[in-house]
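# Generate a structure from the sequence data that follows.
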Amino acid sequence: MGMQVNTNVAANNAYRNLSTTQNELSKSLEKLSSGLRINRAADDAAGLAISEGLKSQVGGLTVASRNAQDAVSVIQTAEGSLNEVTSILQRMRDLAVQAGNDSNSVESRAAITTEATALTEELTRLAESMNFNGKDLLNGGALSFQIGANSLDQISVDLADVGAIADILKTSPAGGKFAVADAALVAGTLAFDVVNPDSTVTTITTASFTAGDVNTVDQLAAALNSDSQFSGNLTATVDAGALVVKSKTGATVDLTAPGTGIAAGAVVGTSAGLDFSTAAGAATAISTITTQIQTVSSSRASLGADQNRFESVIKNLSVSKENLTAAGSRIRDTDMAEEMVKYTRANILSQAGTAMLAQANQSNSGVMQLLQ
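Got it, this is the predicted structure:
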């Protein structure tokens, strides 16, 4: 082999190997310091894609678990309120049973109606006021909960419509609800026949109206309530455009109407709501309230089943999150023991390579002896 000074093949070879070793040493240091086997796509392109997908799933499952826990809180809030609704309905049923006894006087039935009315108003208040983070819980409808990392992982929860139940159970003391075609046409005196519980009839007449005295149903109700003969025994209100006339003693009310403004004798909707003024009305009320108790109980049972389902979801999400995290770790995290072996090897090779490069650089120094 000749002796050259322009090209030192041994030094070039030593330098190339040392560069490779230094690159491996740098990567080992990066992996050991970060704890990650994949620090950039070049480290493992396929592994990076898989691990990022797993990372998205783990993040989604974490949030989904919180969503499921929120769902449990919503259900517990709604079911707790329905528990009170059930208590109210049970009390109203007791009142209906009590009203079914003909030993009750007119005053007793009026007292029963007063309490039942107050309970119904509380049902309405509950329906309108009970919410979770601004979401109504007792006015029907359904809530959807995201319980997984993917778009279709949802559970829908149906909510009880306590507002509708309250409308069904509104007390309707014996009275009359009369269709008003045109209040401006009312003329002459209005005669109301009050049928008392003992079947006697008392006729209440009003002052005479002139057509055009009133123009709306609201004005007609106000005019009746300001009439001394009428207001001493009856009250007038308006419901959905109809004139509602009720007896202050709980008696049935009928009407003989003047002119063509009010449909005489046409009582609209007297069967709506609960009537405690008679034993027959109380019997109907018992059946109606019982049906609503069953409706609420069914809703509570459904909510209980949904809560158990969400608790199972939470447990399953925890297991899935744990397994997916472990899978991602196996792909992306550094095996510290294995990487330390590679680092030690690269470090020794680096030191050896440096030493050999120095030796290679000195290998052609013998040429100087020839030049002396």
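
# For the rest of this, base every contact and every neighbour count on C-alpha atoms.
Fine.

# can you pull the buried residues of stretch 41-60?
By 16 or more other Cα atoms under 10 Å, the buried positions in stretch 41-60 come out as Gly47, Leu48, Ser51, Leu54, Lys55, Gln57, Val58, Gly60.

# and the third one, what element?
When secondary structure is defined by DSSP states H and E, Ser51 falls within helix 45-99.

# same for that helix, what does it pack against?
Packing partners of helix 45-99 (3 or more Cα pairs under 8 Å, 6 or more residues apart in numbering; DSSP states H and E): helix 106-129, strand 142-146, helix 279-332.

# Touching stretch 19-30 from outside, list them.
Residues from elsewhere that reach stretch 19-30, judged by Cα atoms under 8 Å, 6 or more residues apart in numbering: Glu339, Met340, Lys342, Tyr343, Ala346, Asn347, Leu349, Ser350.

# likewise stretch 286-298?
Contact with stretch 286-298 is made by Leu82, Val85, Thr86, Leu89, Gln90, Met92, Arg93, Ala96, Val97, Ala160, Ile165, Leu169, as judged by Cα under 8 Å, 6+ apart.

# what about burial for the residues you listed, which qualify?
Among the contacts of stretch 286-298, those scoring as buried are Leu82, Val85, Thr86, Leu89, Gln90, Met92, Arg93, Ala96, Val97, Ala160, Ile165, Leu169 (criterion: 16+ other Cα under 10 Å).

# just how off-centre is stretch 283-293 within its chain?
Relative to its chain's centre, stretch 283-293 lies at 29 Å (Cα atoms, centre = their mean, to the nearest Å).

# and what of stretch 117-128?
21 Å.

# Buried residues, it. List them.
For stretch 117-128, the neighbour count (16+ other Cα under 10 Å) marks Thr117, Leu119, Thr120, Glu121, Leu123, Thr124, Leu126, Ala127 as buried.

# go on, stretch 330-348?
Buried residues in stretch 330-348, counted by 16+ other Cα under 10 Å: Ile331, Arg332, Asp333, Thr334, Met336, Glu339, Met340, Lys342, Tyr343, Ala346, Asn347.

# I'd like to know which of those residues are part of strands.
Among those, no residue falls in strands (DSSP state E).

# ok so, going back, quick check: the farthest pair among the contacts of stretch 286-298?
Val97 and Ala160 (25.4 Å; Cα to Cα).

# With distance to Lys31 as added columns, please give the buried residues of stretch 117-128 in a markdown table.
Output for these, formatted as a markdown table (distance: Cα to Cα, whole Å):
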| residue | distance to Lys31 |
| --- | --- |
| Thr117 | 75 |
| Leu119 | 70 |
| Thr120 | 70 |
| Glu121 | 69 |
| Leu123 | 65 |
| Thr124 | 65 |
| Leu126 | 60 |
| Ala127 | 60 |
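
# Alongside the first, I'd like the structure of this one:
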Amino acid sequence: MSLSLNTNISSLQTQQALSTSQSALQKSLQRLSTGMRVNSAQDDAAAYASASSLTTTLNAQTQGIQNANGANSYLQTADSYLGQVENNLQRMRQLAVEANNGGLSAADQTNLDKEYQQLATANKNIETNANYNGNKLFDGSVASTTFQYGQNAATDVATVTNVDMSAYGTLAGTSVTSVANATAAQAAIDTDLTSLKAARASLGAQQSGLASTINTLTSNNTALSAAKSTLVDTDYASETSNMTRQNILQQAGTAMLAQANSAPNSILNLLKG
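I've put the predicted structure just below:
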């Protein structure tokens, strides 16, 4: 083995090895502290690109699930209001049947009509004022409401059909102040109840469809999250072993650097003879 005073090859080689192990140790510590095997494109360009694409899809679908849940809340709110309307109509029909009695006095008819009109007014208030976050539900001003649940704004959408109560015949103009009026009121109520039942059935079908959509999106997100984890997440068992190895290399490299740096002393000893 040759000895050189100007260039300590062993020291330079050891420094390079020490720098390499130090860099590897820092990378290992980063992976362990962040839980991410891939923290930048430099770590694994292909995995980083794939994970970035998965993240885009995951973010869109996560927001889509929130939107679908919002649509479901919208439908639940609408159905709750319609449940009140139906209860009112059922009571109004009961009053109309009761008023369809020629043996009642005018005062009796008037008293029945007072409750009837209160219920009709309550339904009118729902038709006029019921809303979801300021969006009117039943006054006919908005035919449908759209909620995006996926990445594609053109195709991944749920369109909720709103119920138009403005044409309901019992909202105004009917009464039970006489047998004739009570008979007419029953017919109007039956028509509105038929429309209402169809509307609530439609809302229920839309809720069922949204529930299926939410389940599908949730399952997809679980699968995508697992795929992303495989690409970029830290394997702690493997990385802990790697960190231990790099620590040992650091300690060994430090010791060997001390030995390499002392090599020129051999030249001095040689000169001393």
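
# picking that back up, export the contacts of stretch 286-298 of structure 1 to TSV and append columns for distance to Ile286 of structure 1.
Converted to TSV, the contacts of stretch 286-298 of structure 1 look like this (distance: Cα to Cα, whole Å):
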residue	distance to Ile286 of structure 1
Leu82	20
Val85	16
Thr86	14
Leu89	10
Gln90	10
Met92	9
Arg93	6
Ala96	6
Val97	7
Ala160	21
Ile165	14
Leu169	11
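
# of the residues you listed, closest to Arg109 of structure 1?
Ranked by distance to Arg109 of structure 1 (Cα to Cα), the contacts of stretch 286-298 of structure 1 are led by Ala96 at 9.8 Å.

# Let me see the contact set for the residue nearest the centre of structure 1.
Note on structure 1: the residue nearest the mean C-alpha position is Leu143, at 4.2 Å, using Cα atoms, centre = their mean. Applying Cα under 8 Å, 6+ apart to Leu143 of structure 1 gives the contacts Ser156, Val157, Asp158, Leu159.

# Which of these fall in helices?
Among these, no residue falls in helices (DSSP state H).

# which one of the residues you listed sits closest to Met368 of structure 1?
Ser156 (90.8 Å).

# Which residue in structure 2 aligns with that closest one?
Aligned counterpart of Ser156 of structure 1 in structure 2: Thr159 (TM-score structural alignment).

# ok, the closest residue to that match other than its chain neighbours - contacts?
Spatial nearest neighbour of Thr159 of structure 2, excluding adjacent residues (Cα to Cα, 6 or more residues apart in numbering): Thr146 at 4.4 Å. Counting by Cα under 8 Å, 6+ apart, Thr146 of structure 2 makes contact with Val157, Ala158, Thr159, Val160.

# Could I get those residues in CSV, plus columns for distance to Thr14 of structure 2?
CSV is the format used below for the contacts of Thr146 of structure 2 (distance: Cα to Cα, whole Å):
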residue, distance to Thr14 of structure 2
Val157, 62
Ala158, 65
Thr159, 68
Val160, 70
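
# Just the ones in strands from those, please.
Per DSSP E, the contacts of Thr146 of structure 2 map to strands at Val157, Ala158, Thr159, Val160.

# how about the nearest residue to the first one, chain neighbours excluded?
Distances taken as Cα to Cα, 6+ apart put Gln148 closest to Val157 of structure 2, at 4.2 Å, once the chain neighbours are dropped.

# Would you agree that neighbour is in contact with Thr62?
No. Using Cα atoms under 8 Å, Gln148 of structure 2 makes no contact with Thr62, being 11.3 Å away.

# Specify which residue of the two has the higher count of neighbours.
Gln148 (22 against 18; other Cα atoms under 10 Å).

# For the equivalent of that one over in structure 1, give its distance to Arg345 of structure 1.
Using TM-score structural alignment, the partner of Gln148 of structure 2 in structure 1 is Gln146. Noted for Gln146 of structure 1: a distance of 50 Å to Arg345 of structure 1, by Cα to Cα, to the nearest Å.

# Any quick PyMOL command for the buried ones out of the contacts of Leu143 of structure 1?
Those of the contacts of Leu143 of structure 1 that count as buried under 16+ other Cα under 10 Å are selected in PyMOL with:
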select buried, resi 157+159
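
# Looking at structure 2, which of the contacts of Leu143 of structure 1 hold up?
On the basis of both residues aligned by TM-score structural alignment, their matches' Cα atoms under 8 Å, what survives of these in structure 2 is Ser156, Val157, Asp158, Leu159.

# between those, which is nearest Ala327 of structure 1?
For these, the nearest to Ala327 of structure 1 is Ser156 (30.9 Å; Cα to Cα).

# surely the closest one meets Ile147?
No. With contact defined as Cα under 8 Å, Ser156 of structure 1 does not reach Ile147; the gap is 10.3 Å.

# circling back: could you dump the contacts of Leu143 of structure 1 into TSV with distance to Phe132 of structure 1 added?
Below are the contacts of Leu143 of structure 1 laid out as TSV (distance: Cα to Cα, whole Å):
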residue	distance to Phe132 of structure 1
Ser156	16
Val157	14
Asp158	15
Leu159	12
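
# what two of the contacts of Leu143 of structure 1 have the greatest distance between them?
Every pair of the contacts of Leu143 of structure 1 checked by Cα to Cα; the farthest is Ser156 and Leu159, at 9.7 Å.

# list residues touching both of the two?
In contact with both Ser156 of structure 1 and Leu159: Ala142, Leu143, using Cα under 8 Å, 6+ apart.

# which bit of structure 1 covers stretch 225-233 of structure 2?
Stretch 225-233 of structure 2 covers residues 325-333 of structure 1 once aligned (TM-score structural alignment).

# The equivalent of Thr20 of structure 2 over in structure 1: how many residues sit nearby?
Thr20 of structure 2 maps onto Thr20 in structure 1, with residues paired by TM-score structural alignment. Residues near Thr20 of structure 1, counting by other Cα under 10 Å, number 14.

# Tell me if Thr20 of structure 1 really is in a helix.
Yes. Thr20 of structure 1: assigned to a helix according to DSSP: H, G, I helix; E, B strand; the rest coil.

# In contact with Ser4 of structure 2, which residues?
Neighbouring residues of Ser4 of structure 2 by Cα under 8 Å, 6+ apart: Pro264, Ile267.
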